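In: can't give you the sequence, but here's the structure:
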């Protein structure tokens, strides 16, 4: 269980870092992605986009 939580946390960090480039493709604005402003800082929690990207990576890995 801890291993999955750590994997999801690391995936969220990597996805958030790559988000400016991925937003040009429309990823990061899906219905399950949460955006809010806290103390003047924009915070993004890309849950739906992370799941979509994980499914794509698993499909590619399964084909290879």
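Out: Perfect, thanks for sending it. Please read these numbers as outputs of a predicted model, since none were measured by experiment.

In: CA atoms for contacts and neighbours, from now on please.
Out: Fine.

In: other SSEs contacting the helix or strand hosting residue 37?
Out: Per DSSP states H and E, residue 37 falls inside strand 33-38. Strand 33-38 makes packing contacts with strand 41-46, helix 47-63 when contacts are defined by 3 or more CA pairs under 8 Å, 6 or more residues apart in numbering; DSSP states H and E.

In: And here is the other one:
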């Protein structure tokens, strides 16, 4: 459990340090992400980005358990 928490903390620090470059990636603006704009209403659901993130995390955890 300690190893997992330390790795998670290091990952969060790394993402925070790399955020200026990571924010330029197209995640959240991919084809298939739902964005509806109306007057006084804005709805956003990152469907494609969520699926890609889920696949990426699944592969990472699968690789880590091997």
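Out: Nice, thanks for sending it over. Just so you know, these numbers come straight off a predicted model, no measurement behind them.

In: Quantify their similarity with the TM-score.
Out: With the length set by TM-score structural alignment, normalised by the length of structure 1, the two chains reach a TM-score of 0.57; 44 aligned residues with a CA RMSD of 1.9 Å.

In: about what we covered before: what's next to the strand holding residue 37 of structure 1, contact-wise?
Out: Residues from elsewhere that reach strand 33-38 of structure 1, judged by CA atoms under 8 Å, 6 or more residues apart in numbering: 42-49.

In: how close does the residue most central in space within structure 2 sit to residue 5 of structure 2?
Out: With distances taken as CA atoms, centre = their mean, the residue of structure 2 nearest its centroid is residue 53 (5.2 Å). For residue 53 of structure 2, the distance to residue 5 of structure 2 equals 20 Å [CA to CA, to the nearest Å].

In: cool, residue 19 of structure 2 as well?
Out: Distance from residue 19 of structure 2 to residue 5 of structure 2, by CA to CA: 21 Å.
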